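Engineer: Here's my sequence, what's the structure:
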Amino acid sequence: MRDTIDRANDLAQQEIDNILVKRQTVFVGESAINCLECGDPIPEKRRQLLQGCKLCVDCQQIKERLTK
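Structural biologist: Prediction:
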């Protein structure tokens, strides 16, 4: 039977994992003109606001869902 400390450790590890995933989505460098996954154009506004983005909104959302 799991005790309170085990559950607390699991929650702490889950929080650390979530932080690491969020840190992976930080964009640096020059943005791609077309999405590296699907090839669709990345809107100019997105490229300006998120310098270094490489994925369109749809592909970025899929990536984030898969890494949760």
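Engineer: C-alpha only now, for contacts and for neighbours.
Structural biologist: Fine.
Engineer: So which residues make contact with the strand or helix carrying residue 23?
Structural biologist: Assessed by DSSP states H and E, residue 23 sits inside helix 4-24. For helix 4-24, the surrounding residues in contact (CA atoms under 8 Å, 6 or more residues apart in numbering) are 67-68.
Engineer: Please apply the same query to stretch 50-68.
Structural biologist: Here stretch 50-68 has contacts from 18, 21, 27-38, 40-43, 46-47, using CA under 8 Å, 6+ apart.
Engineer: how distant is the helix holding residue 23 from the center of its chain?
Structural biologist: 16 Å (CA atoms, centre = their mean, to the nearest Å).
Engineer: The structure of the following sequence is requested for comparison with the preceding one:
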Amino acid sequence: MAYDVVEQHLEVALAARVGAPVRESRLDCIDCDDPISESRRVAARGCVRCSACQTLHEDRRAQYAR
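Structural biologist: This is a model prediction of the structure:
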């Protein structure tokens, strides 16, 4: 029974995300202006930072979340 409840909540959450717009990935990083690799642009649709700058960005956000 608990599995059914979890599955229902998951379906509702996924249905809500279906309409979420996805922008195109940038070719150059907004922080360092280096090119963003094609594999990253495909894997992380809508990305605006290269993987190195994204890691730094997430680390900074994690510091402020504490």
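Engineer: before we move on, back to that, among the contacts of stretch 50-68 of structure 1, name the buried ones.
Structural biologist: Buried residues within those, defined by neighbour count using 16 or more other CA atoms under 10 Å: 31-35, 42, 47.
Engineer: Now intersect those residues with the helices, please.
Structural biologist: Of the positions in these, residue 47 sit in helices, assigned by DSSP state H.
Engineer: now the buried ones among the contacts of stretch 50-68 of structure 1 in JSON lines, with distance to residue 7 of structure 1?
Structural biologist: What follows is these, written out as JSON lines (distance: CA to CA, whole Å):
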{"residue": "31", "distance to residue 7 of structure 1": "41"}
{"residue": "32", "distance to residue 7 of structure 1": "42"}
{"residue": "33", "distance to residue 7 of structure 1": "45"}
{"residue": "34", "distance to residue 7 of structure 1": "43"}
{"residue": "35", "distance to residue 7 of structure 1": "40"}
{"residue": "42", "distance to residue 7 of structure 1": "42"}
{"residue": "47", "distance to residue 7 of structure 1": "41"}
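Engineer: Could you check how far residue 61 of structure 1 is from residue 52 of structure 1?
Structural biologist: Using CA to CA, to the nearest Å, we find residue 61 of structure 1 at a distance of 16 Å from residue 52 of structure 1.
Engineer: So between these two, which is more surrounded?
Structural biologist: residue 52 (16 against 11; other CA atoms under 10 Å).
Engineer: any idea what the more buried one aligns with in structure 2?
Structural biologist: Taking TM-score structural alignment for the superposition, residue 52 of structure 1 sits opposite residue 46 in structure 2.
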